[in-house]
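Enquirer: sequence unavailable; structure follows:
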C-alpha cells in the first residue's frame, strides 16, 4: 500500500521555493557583495542598505532552501520505496517523467525570453545537462544523483538494515573528505533517509526552532565552508523531521499547499518571471532600493506563479500520470507462456 501523502512536506517544499525566489530578488537588487556575503565579523562595517539586504537573505535564504530540498527528497523518496519498489527500471522511468518534462518546458519558455539563447542551451537545459540558461539547474543535477543514491540505500535496507546504515555512514564520511557538490550534498539525502528512524524524543518544537536558526544563520555566523554546510544540513534535518510528524499553520494553510503543488515549475520558472519584469522596465524605475526590491519581487513572483500553474496543469500533471502509467506497465507480471 502506498504511503499517505504528507501535504505539509509538500508545503515546506513550496515555501522553500518561495524563499529561493525572494532571495534571488534580493540578490538582483541588493547585489552580490556585502549584502550577500556579510558575516558576523564584517557586519560592523556594513552600510544600512547592505545590512537590510543581508537580513533579507537570512530570512529568505535561497542557499539554505536548497539544502531543505535535498533533505526532503531523501525522506520522501525513501518513504515511497519502503511502501513500494517495482525495480530500478520502473523507478528511473518514474523519476524521469517527474523531472524532465517540466525541465524541458521551462527551458523552452526561458529560451524564448532570452534572445541570446541557443538551441544547444535549450536542449542542454531540457535534459539538465547545461546550466548556462538557468542557473538553478545545478540543483536538479544533484537531485538526479540523489535519486539514484536513495534507491541504492533503499536496496541496502531491504537486504539488511546494517548495510543501509553502513552506506549512510560511508556517504557522510566521503563528504568530509570530498567537498565537491555531488559527494557533499549526498549527505543531505542520507540524512533525509534516516529521519523516519529518529526517536520521537529528539523531534521536538525546540529542536525545530534551533534547527531553523542554524539553517538560516550558518553562513552569517561561520562564513563559507564545510562547517557551514554541516550546520545547514543539521538544521534542515531538524526542520524537516518536525514537519514530517507535526502539522503547523505555516505549512497547513491553503497558500502553502498551493505553493507545494507548483513548487517544481515555480522554482524553475522564477527566472522567466524576472526576465518578463526586466522587459517591462521595472528595474529602471526611479525608486529607492527597498521599494524597487518590493515591486520587483511581487511582480516577478506573481508572473512566475502564473506560469508555474499553467505548466503544472499542462505539463507536470500529465507527465507524472504518464510516469505512473509506465511504471505500472513495467511492474505488471508477465503471463507465463502456454505449453502446447
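Expert: Arrived safely, thanks for sending. None of the values given here were measured: they were computed from a predicted structure. Numbering: from 1, shown residues only.
Enquirer: alpha carbons only for contacts and neighbour counts from here, please
Expert: Fine.
Enquirer: now the helices for the stretch 151-300 of the chain?
Expert: With DSSP state H, counting those that start in this stretch, the ranges of helices along the stretch 151-300 of the chain come out as 161-177, 181-193, 205-222, 226-245, 249-252, 254-261, 263-279, 289-311.
Enquirer: buried ones in the shortest one, by neighbour count?
Expert: Within helix 249-252, the residues that qualify as buried by neighbour count (16 or more other Cα atoms under 10 Å) are 251, 252.
Enquirer: distance from it to the middle of the chain?
Expert: 18 Å (Cα atoms, centre = their mean, to the nearest Å).
Enquirer: which residues are in contact with it?
Expert: For helix 249-252, the surrounding residues in contact (Cα atoms under 8 Å, 6 or more residues apart in numbering) are 7, 8, 9, 11, 12, 256, 257.
Enquirer: was I right about residue 277 contacting residue 300?
Expert: Yes. Contact criterion Cα atoms under 8 Å: residue 277 and residue 300 qualify, at 5.9 Å.
Enquirer: more neighbours: which of these two?
Expert: residue 300 (24 against 19; other Cα atoms under 10 Å).
Enquirer: try this one next to it:
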C-alpha cells in the first residue's frame, strides 16, 4: 500500500502545556454552566459582574477540546506510515478504553442525581435544554443508549462525547486523507461547507472542521517565529466573541466556525512554543488538565445536587435573586466536590483502564 506523505514528529513535552489548556477549558465549562444554566433575576446582576461572567464561554471551550483532540489523536497514529487495519484496530481499542469506562460511571451518577433533584428543582428555574434533561423518563432503552454514548439527555455534557465517539470512528481515515497533499484541500473545503450547515445542536458532523484543523497542527511545519499577541488575541476572542457580537444575531454554527479557527491558532502556538509560556507549567493547571475528562463529565450533576441542597437553606427564590453570591458559591462548591470525585475516578477508573487499553493496543500493533 502507498505510504502517506507526512508523518507527525514524536511527541515532546509540549503535552504538558496542552494538558494545562485542557484544564483551563474544563474550568471555563464548569464556570459557564454555573452562570448560564439557571434563570437568575437579571435586574440583580451588576453590569460589571454580568460582563465578567459572560467571558466564561463554555461553547468555545468545547471547540478547544475538539481541536485538541484532532491534534492529540494524530499523534496516537503517528507511527502508521501507511493504511493498516492493525494500527486502526489498536486505535479503536485504545479510544474505547479511554472514553467508555468513565462515561459509564457518569451515566450511573447522572441517574442517581436526576432521581435526587428532579422533584426539588423546578423546571422554570433552569434553561430549556436542562429542563428537558430533568424531565426525561428513565427507562432501559434510554439507559442502554446512554451507556453507548448515543443518548445524552441524562447528562448534558455527554453530547460532546457523542461527537468524540463519532470522529473516533472516522478519524483514522480522515488522517490518511489529510496526510496526502493532493486530497487535503478537498477534505478541508468539504468540512468547511459541512460546518456552514445548521445541524441540530450536538449532532456532530459540523465539528469535522475542528478535528481536521487540529490534525493539521502536527502536519504543517513549525512557524518560524512566535508572535505572543496572536496567542493572546485568540484567547481573548474565544472568551468574548459571543458577547461582543451578540447583537449581530449570528447563527450558532457561525460562532462555531470562528471559534474553531481561533482555537486552531491558539493550540498551534502552544504546540510549538508552549515551553515559553511558563504559566502553563503550573502544577495546578497540569493537575486539573489530567482530571479534565472527569471534571467535564461529572460537574453538572454535582452542581444540580448542590443547588438542591442550598435550596433547603436559602430557598430557590433566594438563590436566584442573589445571582452573584449564588454563582460564586456554586463555582467553588462544585469545583471542590468535582475535584474530590475526579481524583477518585482518575485513579480508580481512568488510569488503570486507560493503561490496559494502551497495553492491548501496543500488542495489536506489534503482532503480525
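Expert: On my side now, so go ahead. The shown structure was predicted, so the numbers you read here are calculated from the model rather than taken from an experiment.
Enquirer: list buried residues within the contacts of helix 249-252 of structure 1.
Expert: By 16+ other Cα under 10 Å, the contacts of helix 249-252 of structure 1 give 7, 8, 9, 11, 12, 256, 257 as buried.
Enquirer: burial count for residue 281 of structure 1?
Expert: 10.
Enquirer: structure 2: which residue goes with that one?
Expert: Aligned by TM-score structural alignment, residue 281 of structure 1 pairs with residue 310 of structure 2.
Enquirer: next up, the contacts around its match.
Expert: residue 319.
Enquirer: with adjacent residues omitted, what lies nearest to the residue positioned nearest the centre of structure 1?
Expert: Closest residue to the average C-alpha location of structure 1: residue 69 at 3.2 Å, with Cα atoms, centre = their mean. Closest residue in space to residue 69 of structure 1, ignoring its immediate chain neighbours: residue 13 at 6.4 Å, by Cα to Cα, 6 or more residues apart in numbering.
Enquirer: what's the counterpart of that neighbour in structure 2?
Expert: Per TM-score structural alignment, residue 13 of structure 1 is aligned with residue 22.
Enquirer: cool, and residue 319 of structure 1?
Expert: Checking TM-score structural alignment: residue 319 of structure 1 goes with residue 353.
Enquirer: ditto for residue 169 of structure 1
Expert: So, by TM-score structural alignment, residue 169 of structure 1 is matched to residue 189.
Enquirer: mean shift between the lengthiest helix in structure 1 and structure 2?
Expert: The longest helix of structure 1 (DSSP state H) is helix 88-113. Mean deviation of helix 88-113 of structure 1 from its aligned counterpart in structure 2 after superposition (mean Cα distance after the TM-score superposition for structure 1): 1.0 Å.
Enquirer: now that helix: buried residues?
Expert: Buried, per 16+ other Cα under 10 Å, within helix 88-113 of structure 1: 90-108, 110-111, 113.
Enquirer: right, and the helix or strand after that helix?
Expert: Per DSSP states H and E, the first helix or strand lying C-terminal to helix 88-113 of structure 1 is helix 119-126.
Enquirer: report all helices and strands that that next one contacts.
Expert: helix 88-113 (3 or more Cα pairs under 8 Å, 6 or more residues apart in numbering; DSSP states H and E).
Enquirer: against which helices or strands is the helix it packs on packed?
Expert: Using 3+ Cα pairs under 8 Å, 6+ apart, helix 88-113 of structure 1 sits against helix 119-126, helix 263-279, helix 317-331.
Enquirer: winner for burial among those helices?
Expert: Mean neighbour count, computed with mean count of other Cα atoms under 10 Å, is highest for helix 263-279 among those, reaching a mean of 23.
Enquirer: now do that helix against helix 289-311, angle only.
Expert: 130 degrees (axes from the mean of the first three to the mean of the last three Cα atoms, to 10 degrees).
Enquirer: now helix 263-279 of structure 1 on structure 2. Mean distance?
Expert: Relative to structure 2, helix 263-279 of structure 1 is 1.5 Å off (mean Cα distance after the TM-score superposition for structure 1).
Enquirer: please identify the residue in structure 1 that aligns with residue 259 of structure 2.
Expert: Using TM-score structural alignment, the partner of residue 259 of structure 2 in structure 1 is residue 232.
Enquirer: thinking again about what came up before, so the match of residue 319 of structure 1 sits right up against residue 97, yeah?
Expert: Yes. Residue 353 of structure 2 lies in contact with residue 97 (Cα under 8 Å); the separation is 6.0 Å.
Enquirer: could you dump the helices and strands packed on helix 88-113 of structure 1 into JSON lines with distance to residue 187 of structure 1 added?
Expert: Output for those, formatted as JSON lines (distance: least, Cα to Cα, whole Å):
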{"stretch": "helix 119-126", "distance to residue 187 of structure 1": "25"}
{"stretch": "helix 263-279", "distance to residue 187 of structure 1": "22"}
{"stretch": "helix 317-331", "distance to residue 187 of structure 1": "27"}
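Enquirer: ok, residue 211 of structure 2 touching residue 67?
Expert: Yes. Residue 211 of structure 2 lies in contact with residue 67 (Cα under 8 Å); the separation is 5.3 Å.
Enquirer: with neighbour numbers in mind, choose between the two.
Expert: residue 67 (32 against 29).
Enquirer: how close does that one sit to residue 185 of structure 2?
Expert: Per Cα to Cα, to the nearest Å, residue 67 of structure 2 is found 18 Å from residue 185 of structure 2.
Enquirer: neighbouring contacts of stretch 151-168 of structure 2?
Expert: Contacts for stretch 151-168 of structure 2 (Cα under 8 Å, 6+ apart): 62, 66, 92, 95, 99, 106-107, 110-111, 114, 130, 132-134, 136, 142-143, 145-146, 149-150, 202-205, 207-208, 211, 296-297, 300-301.
Enquirer: mind doing that once more with 6 Å?
Expert: Outside stretch 151-168 of structure 2, the residues within contact range by Cα atoms under 6 Å, 6 or more residues apart in numbering are 110, 133, 145, 146, 149, 150, 202, 204.
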